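Engineer: Sharing a model prediction with you, sequence too.
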Amino acid sequence: MLPPHRQTSYQGAMNLRRLDLNLLVALDALLRTRHVTRAAQLVGIGQPGMSAALTRLRRMFGDDLLVKQGMEMVPTSRALELEPEVRRILHDVDCLITESPQFDPATSRRTFRLRLSDLLAFLLLPGTMRRLGAEAPGVTLEVAHFSPEATVEALERNEVELAASTKLKVPKSIESSLLFEDRVVCLHRRDHPKARRMRDIDVFLSLRQIRVSQSPLDDRFADRQLAQMGRRRAVALTLPHWLAVPEIVASSDLVAVMPMSIARRVARDRRVALASPPFENPAFAWALYWHRRHNSDHAHQWLRRLISDASADLKSGAAGVDLSRK
């Protein structure tokens, strides 16, 4: 008779042998479409076949997974928990089957999952997708956005393969490489009543401000530097994304601290102006982050190079932009 720990391992292996991987494909399609007929079309089977797959999935997981609501189906809490794991498993299996150690971008059909904020998507994706179309027309990208803490966890769990961010607190298992240098600047309405005194720290802190943050712990860009001075700003609006900031600033007396890489582009709008911030250490660097499990992955190495090449024209930072110093 097998010892208890060997029995558990053997029983797990037997359960795995009974698993039909096509059921996970069906579950992924159902969670993507929230609809049995559309999921069947996505996978390329008939509607009765997808209904049967859903019945088997419900039996296998002991959960309804999707419940009828109006014309669509709504995932249960258990289904939402399974969704990223199912997608990761299918992605890993796809890579195992389709990718050879000698990666050929011209013929690859691989899908890469990236973490980018709206700011970095705006800056990096145009050049990246242009190069992708020329070098690897069959390769696709899926972009998600997480808080700094969730980004590190997603890299550890292989929910994303590559992340572009800054100042992440990472364990030794996460590697990084420099993309480009940047710095923060103040953005304000050009005819702001305090425009000439923006660099006075007391005036700056008296102004109502926009804070961009992906989590309550995210103090990058301004709040960390101010905290080191024992100061804090008057935040009137907190947003999770950057691209709405310039229009809000142009239409109000709110001011914002944002990276020069995006601010220099919006400064072309004559309604707004830039100023140096009234605190030290405004410089920082954007970087690529990945788990070291991908260090020997030729496809991953190629993608890192591609994105780094796309960032080359951003490395000049604030070149050609005059900051108000009134």
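Structural biologist: Now that the structure is in, tell me what you want to look at. Numbering: from 1, shown residues only.
Engineer: going forward, measure contacts between C-alpha atoms and count neighbours the same way
Structural biologist: Noted.
Engineer: Run the chain-centre distance for the helix or strand where A121 lies.
Structural biologist: Per DSSP states H and E, A121 falls inside helix 118-135. Relative to its chain's centre, helix 118-135 lies at 14 Å (CA atoms, centre = their mean, to the nearest Å).
Engineer: On the three-state scheme, Q214 is what?
Structural biologist: At Q214 the chain is in coil, as set by DSSP: H, G, I helix; E, B strand; the rest coil.
Engineer: count of neighbours near it?
Structural biologist: 19 (other CA atoms under 10 Å).
Engineer: Below is an additional structure, to be compared with the one above:
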Amino acid sequence: MTLRPTDLSLLVSLDALLELKNVTHAARRLHISQPALSSQLARLRVLFDDPLLTPSDTGRGMVATPKAVELAAPLREAMDKLKSIGRRREERKSAASEVSFKIGGNTEAIAALAARLVRHAQRCEFDDVRLRLCFVRAQEPDLLAQFENGELDLLLGSSIQLPPALRFRKLGDDRYVMVQRLRHPRGVHAPALAEYCALQHVVVSEPGQDGAPIDDCLLGRGHRRSVAVQLPHWSNVRDILLETDMVATVPLSMLAADPASEGLACCELPFALPPMPLVIAWHRRSDRDPLHRRLREHRFGFDADDAAVPLPRETRAGAVERLLAAAVPGAVQ
């Protein structure tokens, strides 16, 4: 006798039949119809070249043939082993006291969203599982490989090119504003283009990158800003702005997310830049993972109350407030 992969489900039916010795009762346990189980029994008789079960002379149930009796014990042992695999998986899952999530993104997205995601993880209960969030640098040309190799579980991105194979959810549209200390000698009005370029700027850029798209936009207009300080990340920008008359151009979401932004003011840029979509992305293999789902479905709400940065009245009442109110989750694609 040779069992094909498509015949393996028949063994589950045979195990129930040998235990209950009643087609009606076995069909009820297996959640299939009685005719369907009778058809499976007919196939089993052909496979084993044996009747396996014959009607009882008492009219109640069925009687196992010697061949069926011989099969019963090893078949029951095999079924128990299969069930134990599922039990061990559940035991490992319940015993896991810590689960690590590797979250990648570009500098701006992590600076804007990491604190929100950490607060969400601390406030929520994840079935007694302690989450460990590991933020890592995502290499844009190799994003899909990083997901498939287990180097990334989630991706936070702004103005990032996502491989079509990844799922994503749009969190909102971000944009740049100019930031300075609150009592800057130039005042808090929006600068003209010439004034903006003449100011001393602090820029943040990844290794090997420039300040694009801001500098690309300026070059297209025949202008260049004066860069006084270049940093690899955002952590020291605020301190430099508070201690000098320098300015920085930063995503608005970063200011809304940073409770330490007191003492800063922001104003509109003198040139238009396209909005930057903020997204959270994941690989399709994680679609049904419950912990993964609870993390990625966090709303990251950009509420106006979050904007702790002192803003000029005309700015606060205008586009900034509209941006924060409009930043709502989009559809999953």
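Structural biologist: Yep, it's here. All of these numbers come straight from a predicted model, not from anything done at the bench.
Engineer: Just the TM-score for the two chains, thanks.
Structural biologist: Remark: TM-score between the superposed chains equals 0.56 [TM-score structural alignment, normalised by the length of structure 1]; 223 aligned residues with a CA RMSD of 3.7 Å.
Engineer: coming back round to it: list the helices and strands the helix holding A121 of structure 1 packs on?
Structural biologist: Counting contacts by 3 or more CA pairs under 8 Å, 6 or more residues apart in numbering; DSSP states H and E, helix 118-135 of structure 1 is packed against helix 298-310.
Engineer: what comes up buried for the helix holding A121 of structure 1?
Structural biologist: 118, 120-121, 123-125, 127-129, 131-132 (16 or more other CA atoms under 10 Å).
Engineer: and which of the residues you listed is nearest K326 of structure 1?
Structural biologist: L123 (29.5 Å; CA to CA).
Engineer: What is the aligned counterpart of that closest one in structure 2?
Structural biologist: Here L123 of structure 1 is matched to R116 in structure 2, going by TM-score structural alignment.
Engineer: Does its match touch P259 like I think?
Structural biologist: No - between R116 of structure 2 and P259 there is no contact, the gap being 11.2 Å when judged by CA atoms under 8 Å.
Engineer: now the strands: where do they sit in the stretch 151-300 of structure 2?
Structural biologist: Taking DSSP state E, counting those that start in this stretch as the test, the strands found in the stretch 151-300 of structure 2 are 154-158, 166-174, 176-181, 200-204, 226-231, 247-251, 264-267, 276-283.
Engineer: Structure 1: matching residues for the second one?
Structural biologist: Correspondence between strand 166-174 of structure 2 and structure 1 is established over residues 174-182, with TM-score structural alignment as the criterion.
Engineer: Quick one: residues in contact with the lengthiest helix in structure 1.
Structural biologist: Secondary structure of structure 1 read by DSSP state H shows that its longest helix is helix 77-98. With CA atoms under 8 Å, 6 or more residues apart in numbering as the test, helix 77-98 of structure 1 has contacts from 24-25, 27-28, 31, 63, 65-66, 108-111, 158-159.
Engineer: what's near enough to touch the closest residue to R130 of structure 2 other than its chain neighbours?
Structural biologist: Among residues not flanking R130 of structure 2 along the chain, E98 sits closest, at 4.6 Å (CA to CA, 6 or more residues apart in numbering). The contact partners of E98 of structure 2, taken as CA under 8 Å, 6+ apart, are 129-132.
Engineer: can you check P232 of structure 2 too?
Structural biologist: 204-207.
Engineer: what's the answer for S276 of structure 1, then?
Structural biologist: Contacts of S276 of structure 1 (CA under 8 Å, 6+ apart): 184-186, 199, 323-325.
Engineer: Thanks again, I'm all set now.
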